[in-house]
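Enquirer: kindly generate the corresponding structure for this input.
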Amino acid sequence: MKEIVAVLGPGSWGTALSMVLDENQHEVRLWGVDSKQIAEINTEHTNKNYLPETQLSDGIVGYTDLEKAITGATYILFVVPTKAIRSVAKQVAALLDGKTKPVLIHASKGLEQETHKRISVIIEEEISSDLHDGLVVLSGPSHAEEVAKKDITTITAASGTDEIAKKVQKLFINHYFRVYTNSDVIGVELGAALKNIIAVGAGALHGLGYGDNAKAALMTRGLAEISRLGVAFGADPLTFIGLSGVGDLIVTGTSIHSRNWRAGNLLGKKVPLAEVLESMGMVVEGVQTTKAAYELAQQKGIEMPITEAIYRVLYEDADIDEVIRDLMMRDRKAE
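Expert: A predicted model of the protein is given here:
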């Protein structure tokens, strides 16, 4: 069955997901606020700033008018940066009439600054349940560049309602893009957000010249931290050894496609943070998420030494070599 899907956010991930939906013969409306970018999508069928080597189908139609993009849509997919989720959700809520109730999906990864809320919580706060037919989190190990090339990818559709998760699974699944369902929304969202912190650290180790031993240590102990914080908020610990946990951590913490890894790599080469962020051209969610996770850990009394170390480098201008020495010389303990 052909569905109408409004994809909000024409960045690399929003564009790649639009390509999957178009491949599956759905009507895809890709909304953004940059009129030049949208014009490029509609006339040249490219999005060179985000996926420079990708040719888009003319079935992917760009919109700058949010009302036109979501009118009649059976699914609305949020793929905007975390800091924009609340404002975009408010705009969507003002335009929904409660008659056509779309399924809401989000594929963003992060925690809101100040409130430290998960993205699904933000959307549910801004869009009343009587205006939509359920909310699903779409997450997992997935570089947009590889999805755009139809490389094999597996991700998770998480929802408190199994029926809605299965609808989204069916919407996206095809021969190169496999979707599993999951009921642990908290675990899936926290795994997706927190692994970006560890990816920054992994990139920093590479930039400093450390080898595979150090990176494996960081990612393994980083996953332990992610699990501790997630379980404290009600997540299932098994979620963190799945696609949205260790899977996403591997792909984000080891690849040049990861903007968090690239940012960390530059930090390891002693490039100042302001210059790193300016050079990236896209949001580095791990930087803001580090602050949110550090503050949450302090509130909950959760031990997260790697997160704390990265926080010190990002927000207290601590020397990265000294921070690593401090981590390695912590009190001896059992694994």
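Enquirer: only C-alpha atoms from now on, for both contacts and neighbour counts.
Expert: Will do.
Enquirer: list the buried ones in stretch 120-138?
Expert: Within stretch 120-138, the residues that count as buried by 16 or more other C-alpha atoms under 10 Å are 120, 122-124, 126-127, 131-132, 134-138.
Enquirer: now the end-to-end length of it.
Expert: End-to-end distance of stretch 120-138: 11 Å, with C-alpha to C-alpha, to the nearest Å as the criterion.
Enquirer: residue contacts, the residue nearest in space to the middle of the chain?
Expert: When C-alpha atoms, centre = their mean is applied to the chain, the residue found nearest the centroid is Lys109 (2.6 Å). By C-alpha atoms under 8 Å, 6 or more residues apart in numbering, the contact set of Lys109 is 81-82, 119, 139, 189, 192-193, 285.
Enquirer: give me that answer again for 10 Å
Expert: Going by C-alpha atoms under 10 Å, 6 or more residues apart in numbering, Lys109 touches 79-82, 118-119, 137-140, 188-196, 285-286, 289.
Enquirer: just Ile186 next, same as before
Expert: 118, 120-121, 137, 158-160, 192, 230-231, 233-236, 239.
Enquirer: let's compare: structure for the following, please.
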Amino acid sequence: MDESVQKIGIVGSGSWATAMIKMLGDNTEQKDILWWVRKEEDLAYIRSYGHNPSYLSAVKVCVKPDNLFSDARTVIQQSDIVILNTPSAYLKDALAAVQAADFSNKIVVSAIKGIIPNDNLIVGDYLTQTYQIPLENIVVIGGPCHAEEVSSEKLSYLTLAGKDQTTVERVGRFIRGRYINTVLSTDIFGVEYGAVLKNIYALAAGICHGAGLGDNFIAVLISNAIREMGTCLSAIDSDVSRDIKTSAYLGDLLVTAYSQFSRNRTFGHMIGKGYTVQSAQLEMNMVAEGYYASACIQNIIQRHQLDMPICQMVYEILYHRQPATLEIKKLLDKLT
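Expert: Below you'll find the predicted structure:
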């Protein structure tokens, strides 16, 4: 891959993708950005006014009109670095027309914090299996961060994880800027699975808050959740020495569990208040990744015979329609 070429393609047009477009545009080293926008009407609006009408509509995005596309395959073919930034449930549809050859000799970055439903695969594994992308060409972006704060230029730290540190550093040069710091990591599986798990724990926090429990209890819940996450990550990949207290794991968990911007906490809060899953999904305008992740993580729990009572509680409430108050009561004696 030619280091002098600096074409970056973004596949996705939600709030995080929009914030990332602004973030990359603010970096003076990188101005040649290609953007796939799913809705034709949004695409036309962005071309005319430089704002995404559906997400973060106040944010000015600087993308050349000729670099806006409704075809994801074109964006991928013309880019040197491809950043995938759709909800995990929609990634397969977004890439439906894309061939393995389109990803040849490109760096592929996953900014998706979820598991591909039905396949039960994190995005990195899905890319290697479906498109034969070498793991050395894949970089994962972890938090802690929310799109709303990044777009408001609040100082944020992003963790970039990958097997090849030269590739990770190359991506880091385009990501870091005036309000973005980067932390580099080799724990690609831990960072990606940690991002999946923290969404489930944020759902748990929201459920408990919606059910009337306060900050004192939720602090206990989250302190248990980070230990539960550590147990799960060790079972998935024990070859990497990771500090579960660092920002990619504990930091991302905290911001997702407590922030006003957390869609997973909001979704959980609605469930704790008595909403059905369907009614909560209809009311929200964004995808709560933790809902899909909860079912997928059950396979890992069963495969490794793990004791993960918080994840189990969320799963029982969401998929077996168990009352939140009943499942919370079962959890109480398992927390320390």
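Enquirer: what's the TM-score here?
Expert: Once superposed, the chains reach a TM-score of 0.92 (TM-score structural alignment, normalised by the length of structure 1), with 329 aligned residues with a C-alpha RMSD of 2.1 Å.
Enquirer: picking that back up, what lines up against the residue nearest to the centre of structure 1 once you look at structure 2?
Expert: Mapped onto structure 2 by TM-score structural alignment, Lys109 of structure 1 lines up with Lys113.
Enquirer: and if you look at Leu56 of structure 1?
Expert: Aligned partner of Leu56 of structure 1 by TM-score structural alignment: Val61.
Enquirer: do you know how far that match is from Ser54 of structure 2?
Expert: Val61 of structure 2 is 13 Å from Ser54 of structure 2, by C-alpha to C-alpha.
Enquirer: more neighbours: which of those two?
Expert: Neighbour totals were compared for Val61 of structure 2 and Ser54, and Val61 leads with 23 against 15 (other C-alpha atoms under 10 Å).
Enquirer: quick check, the more buried one in a helix?
Expert: No - secondary structure of Val61 of structure 2 (DSSP: H, G, I helix; E, B strand; the rest coil): coil, not part of a helix.
Enquirer: ok so, going back, now, the contacts of Lys109 of structure 1 that are in helices?
Expert: Residues from the contacts of Lys109 of structure 1 lying in helices, with DSSP state H as the criterion: 82, 119, 188-196, 285-286, 289.
Enquirer: for ChimeraX, write the selection for the buried entries among those residues.
Expert: This is how ChimeraX selects the buried members of these, with burial counted by 16+ other C-alpha under 10 Å:
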select :82,119,188,189,190,191,192,193,194,195,196,285,286,289
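Enquirer: can I get the ones in helices among the contacts of Lys109 of structure 1 in a markdown table with distance to Ala318 of structure 1?
Expert: Converted to a markdown table, those look like this (distance: C-alpha to C-alpha, whole Å):
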| residue | distance to Ala318 of structure 1 |
| --- | --- |
| Thr82 | 26 |
| Ile119 | 30 |
| Val188 | 31 |
| Glu189 | 29 |
| Leu190 | 26 |
| Gly191 | 26 |
| Ala192 | 26 |
| Ala193 | 23 |
| Leu194 | 21 |
| Lys195 | 21 |
| Asn196 | 20 |
| Glu285 | 20 |
| Gly286 | 17 |
| Thr289 | 18 |
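Enquirer: can you tell me which of the ones in helices among the contacts of Lys109 of structure 1 is nearest Gln298 of structure 1?
Expert: Gln298 of structure 1 has its nearest neighbour among these in Thr289, at 14.1 Å by C-alpha to C-alpha.
Enquirer: Ala44 of structure 2 and Pro53 of structure 2, how far apart?
Expert: From Ala44 of structure 2 to Pro53 of structure 2 the distance is 10 Å (C-alpha to C-alpha).
Enquirer: aligned partner of His206 of structure 1 in structure 2?
Expert: Using TM-score structural alignment, His206 of structure 1 lines up with His209 in structure 2.
Enquirer: go ahead and confirm Asn181 of structure 2 touches Phe174.
Expert: No - using C-alpha atoms under 10 Å, Asn181 of structure 2 is not in contact with Phe174; the gap is 11.1 Å.
Enquirer: of the two, who's got more company?
Expert: Per other C-alpha under 10 Å, whichever of Asn181 of structure 2 and Phe174 has more neighbours is Phe174, with 18 against 14.
Enquirer: mind listing what the more buried one touches?
Expert: 6, 8, 23-25, 27-31.
Enquirer: pretty sure it is in a strand, no?
Expert: No - counting by three-state DSSP, Phe174 of structure 2 is located in no strand; its state is helix.
Enquirer: pretty sure Ile241 of structure 1 contacts Ser227?
Expert: Yes - counting by C-alpha under 10 Å, Ser227 is a contact partner of Ile241 of structure 1 at 9.1 Å.
Enquirer: overlap in contacts, the two.
Expert: Shared contacts of Ile241 of structure 1 and Ser227 (C-alpha under 10 Å, 6+ apart): Gly191.
Enquirer: more neighbours: those two, which one.
Expert: Neighbours per residue, other C-alpha under 10 Å: of Ile241 of structure 1 and Ser227, the larger number sits with Ser227, 24 against 15.
Enquirer: what is the aligned counterpart of that one in structure 2?
Expert: Under TM-score structural alignment, Ser227 of structure 1 pairs with Gly230 in structure 2.
Enquirer: so how many other residues sit close to Glu149 of structure 2?
Expert: By other C-alpha under 10 Å, neighbour count at Glu149 of structure 2 equals 13.
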